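>>> here's a sequence, model it:
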Amino acid sequence: MNAVLIALLVLPLLGAALTLAPIPDRLAPRLGTAVTGAALALSIALAAGFDQDHPSRMQAVTDVSWIPSLDIRFHLGVDGISLPLLVLTALLTFLCAVYSTRRMPSGDGVPGARSFTGLLLLLEVGMLATFAVLDLVLFFLAFEIVLIPMYFLIARWGSGAKVFAANRFILYTLLGSAVMLLGFLLIGVKAGTFDMTRLADAHGAGLSHTTQVVAGLAILLGLAVKAPAWPLHSWLPDAHTAAPTVGSVLLAGVLLKMGTYGLVRVWLPIVPDGAATFAPYLGAFAAVGILYGSLACLALARPGAKGDLKRLIAYSSVGHMGFVLLGIASLTQSGVNGALFANIAHGLITGLLFFLVGAVKDRYGTADLDTLSGTTGAALYGRAPRIGGLLAFAAVASLGLPGLAGFWGELLSMFGAFDPAAGLSRPAFVTYMVAAGIGTLLTAAYLLIVVKRVCMGDPKQPAPVTDLPDLKAYEAVSWTPLAALTVVAGLWPALLLSLSDPAVKHLLGGG
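Reported below is the predicted structural model:
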């Protein structure tokens, strides 16, 4: 099993190195598909060999000394928290590679497919490593590896104000990472180790209250930027609007999860006093983020606002990730389980939404809602019924319809807020829960408006384009797994909760 996990990280790294060779551009997307497909197969093999009777125990462990003088170790492993995120990352990267074989961003001054494929594979290495490493220094390095590939994917293959958006992305995330690193170094110096499992098992023992509070604040700020928590979210809408379709899918589906995963893996168990100190503030910011994201989407969805559909979905992520942060802030088993479930659900649903919005933009040449909908609506149900049906499906999944993946995570996060951990103010968290409940109503409102404007209307009315092809084969291959898993996770939530619940109990100090 440990060889499988190492191979999962090494394979895309070797694939990225191969793109430095002078291979023809036309072969690069096929190389990317083959490598990411093999990585997905390895992640499935890892999941198949995972001992589901002991999901709180680290498995597939590799632990060797790397820098002995600083007690920094090359330490890898997976448990019930990280395994679903590893599989999700491998799946989304493979689907993006498949999509790119037929829809490679191109144009004047845009680099070739070989560079694009190399950056995509390097991005996969960093994303997978973030969920597999068990040393704080390695976690920081993996956290940083993803920044450069994503920067160039936005700046070179994006559209609109792509350089500004990429610069803003890198500035925010680098500053956040620098603050997070200070927290890691403080913990390592005071505890004498950077090993995440030893630190988590100690549950704050050996670290003074002051150290935990200072380190906890630094780690929280650094991870909140990537989460993204309000008000540190402002880089996200620009990045999503400018990014190519596969960049938006991976940014929403995986990169945002790196921040919330870090909060669960590092912040909660290693500095519990710091987490308890700042949890009420995180809960408040999460509630504001839920309302803010929903209201921003409502403003973009109304006729005459010239709202960009990609920007709207980006703001919706601020609201959805607010539920994840609220569940974490409750410091309860149900709340953290809900946060982890919502992480996976958001990756599936929002990944599908960005694929669909990218397809609509490719066909119409724009993602502007007013241009798309005109006076009667874009009428996708009549002009491209399969794409219209999938868009409506993704929208109702995103608004939390029972029976689909979006429902359970948000419900459990609000349960956690309803009865927070001892020491937290229940009236305050009940207030946050009520705000989150209002946010679900606002979410339903703007998503139904989007469905009405984009999917409904008179197909006989003039459209911005005359030829509007429906779902293509490569699109069906890329999108069907996300739709299917959204249904599976909604109907069978125990598939994820049975993995995460024992691991969360262990991280929270309950066994």
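>>> drop to CA atoms for contacts and neighbour counts, all remaining ones
Will do.
>>> which element, helix or strand, includes residue 435?
Using DSSP states H and E, residue 435 maps to helix 426-455.
>>> give the buried residues for that helix.
By neighbour count on 16 or more other Cα atoms under 10 Å, the buried set for helix 426-455 is 426, 428-437, 439-440, 442-455.
>>> so what's the gap between the helix ranked longest in the chain and the chain middle?
Across the chain, the helix with the greatest residue count (assigned by DSSP state H) is helix 333-364. Its chain's average C-alpha position is 8 Å from that of helix 333-364, according to Cα atoms, centre = their mean, to the nearest Å.
>>> with stretch 226-233 instead?
13 Å.
>>> do stretch 36-51 as well
Counting by Cα atoms, centre = their mean, stretch 36-51 comes out at 20 Å from the chain centroid.
>>> rewinding a little: buried ones in the longest helix of the chain, by neighbour count?
Applying 16+ other Cα under 10 Å to helix 333-364 flags 333-361, 363-364 as buried.
>>> residue 256 is in contact with residue 228, correct?
Yes: Residue 228 lies in contact with residue 256 (Cα atoms under 8 Å); the separation is 6.5 Å.
>>> and the closest residue to residue 432 other than its chain neighbours, how many residues sit next to it?
In space, and not counting its chain neighbours, residue 432 is closest to residue 287: 5.4 Å by Cα to Cα, 6 or more residues apart in numbering. Applying other Cα atoms under 10 Å, we find 28 other residues in the vicinity of residue 287.
>>> isn't there a strand covering residue 287?
No: applying DSSP: H, G, I helix; E, B strand; the rest coil, one finds residue 287 to be helix, outside a strand.
>>> surely it is in contact with residue 322?
Yes: using Cα under 8 Å, residue 287 is in contact with residue 322, at 6.5 Å.
>>> longest strand anywhere in this protein?
Counting by DSSP state E, the longest strand found in the chain is strand 59-67.
>>> work out the gap between that strand and the centre of the chain.
Strand 59-67 sits 26 Å away from the centroid of its parent chain (Cα atoms, centre = their mean).
>>> which residues does the helix or strand following that strand contact?
Downstream of strand 59-67, the first helix or strand assigned by DSSP H and E is strand 72-78. The contact list for strand 72-78 (Cα atoms under 8 Å, 6 or more residues apart in numbering) reads 2, 5, 58-67, 131-135, 137-138, 193-195.
>>> what angle separates strand 72-78 from strand 59-67?
170 degrees (axes from the mean of the first three to the mean of the last three Cα atoms, to 10 degrees).
>>> quick check: buried residues in the helix or strand following strand 72-78?
Next in sequence after strand 72-78, counting helices and strands by DSSP H and E, comes helix 82-102. Neighbour-count burial for helix 82-102, counted by 16+ other Cα under 10 Å, picks out 82-101.
>>> swap in stretch 253-270?
Here stretch 253-270 shows 253-270 as buried, counting by 16+ other Cα under 10 Å.
>>> mark which of those residues are part of helices, please.
Cross-referencing the buried residues of stretch 253-270 against helices under DSSP H gives 256-262, 268-270.
>>> please give the structure of this sequence too, so both can be compared:
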Amino acid sequence: MIDNWPLLTIITFLPLAGVIFLLMIRGDDEIVANNARSVTLWITGFNFIVSLSLLLGFDSNVAGYQFEEFAEWLPNTGINYHMGVDGISMPFVLLSTFLTPLAVLASWRAISHRVREYMIAFLVLETMMIGMFVSLDMLMFYLFFEAVLIPMFLIIGIWGGARRVYAAFKFFLFTLLGSVLMLVCMLAMYVQTGTTDIPMLTAHSFGTGMQFWLFLGFFASFAVKVPMWPVHTWLPDAHVEAPTAGSMILAGVLLKMGGYGFLRFSLPMFPHASELFAPVIFALSVIAVIYTSLVALAQSDMKKMIAYSSVAHMGFVTIGIFTFTEQGIAGAMFQMISHGLVSAALFFCVGVVYDRLHTREIDAYGGVAKVMPRYAVFFMFMMLASVGLPGTSGFVGEMLVLVGAWKASTWVAFFTATGLVLGATYMLWLYRRVMFGKVTKAEVQSMEPMQLRELGIFVPISILVLVFGIYPAFLLDVMAVSIQIIIDELSVSGVALVASN
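Below is the predicted model of the structure:
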């Protein structure tokens, strides 16, 4: 029965149907705002339930794409409406549909003006995120990939903090510039092959010289999205100025677009160029892990500290991808999903106390655990997951990446491992200063306890982080065959054998 439904189309465009409902709401501002929140929560929640059918119907033993949908889009051009998922893309689809309703809940009290427009931006954003992960046509991928910028630009620029306009334009310009170079490379690929179909392009063998330039063009876009050092400077500003829900989606899903792009395009389509540039990727990633961890230690703003930690964690991802090993790529995938959950929860942790005291300065707090003990427990759990405590999802991804890095280069593995120590240092330092000590400020003493809505956000994320940490095969089995396909393609090109020695 599942095969008879265009599930990917439904999951992708269902949020846009919610936009129509929101536009039809009438009444005074309070009625419109309350109805907009409720409709958006119902639509995104229902979309998550529908997306679970992908997991139920997905066969992890089948190579290639599943739930494929194909229709002629632009006749006689080789450009078609083509959707499908495999073990690489499906976890990101579920991550997107899972985090979006939680982000809506996180906005329930925090957003009080132009609520309908805010919810419309989130529904459009969900469509674009899902569309990007399920697109099997290169032009479709690019359209969704770029369209994601628009709603996030508005979310930061309209509902953000004091420097929201600056942060929004910096975010937009950084990400757009790299994507223009990628578009030029896509046009070159289309001219040579006559198609924009991703499976066909993957099967095509591009010349070594052409791979060099194509890799650079795609790298310019994906590196900004990750973001890699030194093109990471837009991220702290965007996170600090974005509303809490915007930071949850930005860190939880949008930062994964670059890693996904490397796995979908760079490794399978440009294997020789990927091998050539792997040492450069390792160097930039190691710098990101160490440098941004040290910068995080110097922060006085909780949100900015977590933003820099995201750059460090994504450094693990790029290292794992370019080890060209099964453990490294699986670890990178696992780390992206884990970081998507943990970072979203950490940014919500900041949002919980910000909603009460309207400051993110670490020195403004102290002794919060005595006033909000349940909050302290969830914050501690997510903090420990972020530093890779065994039994949490963060441990599995980082360990697999280190195993893959060790096979590629013992020095890369050594310097990458320093990120574990530095990560524990700044996160424990943050937790101690915010949660422990005497309650010396009247504002902290008067903070209200956690609400049921806030528990409804923390609990499902905590469950997944714990389940993936205790039983990682639940996620690894879904990805295994698709990762093995990438490894086999690299092996045919001679890349994996060189990298594994």
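>>> picking that back up, got the angle for the helix holding residue 435 of structure 1 vs helix 333-364?
20 degrees.
>>> what residues in structure 2 pair up with the helix or strand following helix 426-455 of structure 1?
Heading C-terminal from helix 426-455 of structure 1, the first helix or strand you meet, by DSSP H and E, is helix 473-491. Per TM-score structural alignment, the counterpart of helix 473-491 of structure 1 in structure 2 is residues 452-470.
>>> what's the distance between the closest residue to residue 3 of structure 2 other than its chain neighbours and residue 85 of structure 2?
Excluding its sequence neighbours, the residue lying closest to residue 3 of structure 2 (Cα to Cα, 6+ apart) is residue 67, at 6.8 Å. Taking Cα to Cα, to the nearest Å as the measure, residue 67 of structure 2 falls 7 Å from residue 85 of structure 2.
>>> so which of those two has more stuff around it?
residue 85 (22 against 19).
>>> which residue in structure 1 aligns with the more buried one?
So residue 85 of structure 2 corresponds to residue 78, using TM-score structural alignment.
>>> same question for residue 48 of structure 2.
In structure 1, the residue matched to residue 48 of structure 2 (TM-score structural alignment) is residue 40.
>>> what's the angle from the longest helix of structure 1 to helix 473-491?
Relative orientation of helix 333-364 of structure 1 and helix 473-491, computed by the same axes, to 10 degrees: 160 degrees.
>>> the aligned partner of residue 57 of structure 1 in structure 2: neighbouring residues, count only.
With TM-score structural alignment defining the correspondence, residue 57 of structure 1 maps onto residue 64 in structure 2. Neighbour count of residue 64 of structure 2, defined by other Cα under 10 Å: 14.
>>> am I right that residue 64 of structure 2 is in contact with residue 88?
No: between residue 64 of structure 2 and residue 88 there is no contact under Cα under 8 Å: 10.3 Å.
>>> and for these two, which residues touch both?
Common contacts of residue 64 of structure 2 and residue 88, defined by Cα under 8 Å, 6+ apart, comprise residue 482.
>>> before we move on, back to that, can you tell me how far the match of residue 85 of structure 2 sits from residue 41 of structure 1?
Using Cα to Cα, residue 78 of structure 1 is found at 16 Å from residue 41 of structure 1.
>>> still on that earlier bit, got the contact list for the residue nearest to residue 3 of structure 2?
3, 6-8, 83-85.
>>> skipping adjacent residues, who's closest to the residue in structure 2 that residue 354 of structure 1 lines up against in space?
Under the alignment by TM-score structural alignment, residue 354 of structure 1 pairs with residue 347 in structure 2. Distance criterion Cα to Cα, 6+ apart; nearest residue to residue 347 of structure 2, sequence neighbours excluded, is residue 248 at 6.0 Å.
>>> give me the mean deviation of the helix or strand hosting the one you found from structure 1.
According to DSSP H and E, residue 248 of structure 2 maps onto helix 244-249. Mean deviation of helix 244-249 of structure 2 from its aligned counterpart in structure 1 after superposition (mean Cα distance after the TM-score superposition for structure 1): 0.2 Å.
>>> buried residues, that helix. List them.
244-249.
>>> list the helices and strands the longest helix of structure 1 packs on?
helix 82-102, helix 245-250, helix 309-329, helix 385-398, helix 405-418, helix 473-491, helix 494-507 (3 or more Cα pairs under 8 Å, 6 or more residues apart in numbering; DSSP states H and E).
>>> nearest to residue 180 of structure 1, of the ones you listed?
Closest of these to residue 180 of structure 1 is helix 309-329, at 17.3 Å (criterion: Cα to Cα).
>>> that closest one aligns to what range in structure 2?
Using TM-score structural alignment, the partner range for helix 309-329 of structure 1 is residues 302-322.
>>> what sits against residue 298 of structure 1?
Applying Cα under 8 Å, 6+ apart to residue 298 of structure 1 gives the contacts 442, 445-446.
>>> now do the residue most central in space within structure 2 against residue 103 of structure 2, distance only.
Central residue of structure 2 (Cα atoms, centre = their mean): residue 253, 2.6 Å from the mean position. The gap separating residue 253 of structure 2 from residue 103 of structure 2 is 12 Å, by Cα to Cα.
>>> ok, residue 69 of structure 2 next?
According to Cα to Cα, residue 69 of structure 2 stands 29 Å off from residue 103 of structure 2.
>>> now residue 288 of structure 2
Per Cα to Cα, residue 288 of structure 2 is found 28 Å from residue 103 of structure 2.
>>> what's the burial count for the equivalent of residue 166 of structure 2 over in structure 1?
Residue 166 of structure 2 maps onto residue 164 in structure 1, with residues paired by TM-score structural alignment. Residue 164 of structure 1 has 15 neighbours, counted by other Cα under 10 Å.
>>> for residue 351 of structure 1, see how far away residue 164 of structure 1 is.
23 Å.
>>> how about the contacts made by the aligned partner of residue 431 of structure 2 in structure 1?
Under the alignment by TM-score structural alignment, residue 431 of structure 2 pairs with residue 451 in structure 1. The neighbours of residue 451 of structure 1, taking Cα under 8 Å, 6+ apart as the test, are 391-392, 395.
>>> go again with 10 Å.
Applying Cα atoms under 10 Å, 6 or more residues apart in numbering to residue 451 of structure 1 gives the contacts 377-381, 388-389, 391-396.
>>> in a markdown table: those residues, plus distance to residue 185 of structure 1.
Shown next, in a markdown table, are the contacts of residue 451 of structure 1 (distance: Cα to Cα, whole Å):
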| residue | distance to residue 185 of structure 1 |
| --- | --- |
| 377 | 55 |
| 378 | 53 |
| 379 | 55 |
| 380 | 53 |
| 381 | 55 |
| 388 | 50 |
| 389 | 50 |
| 391 | 45 |
| 392 | 47 |
| 393 | 45 |
| 394 | 42 |
| 395 | 42 |
| 396 | 44 |
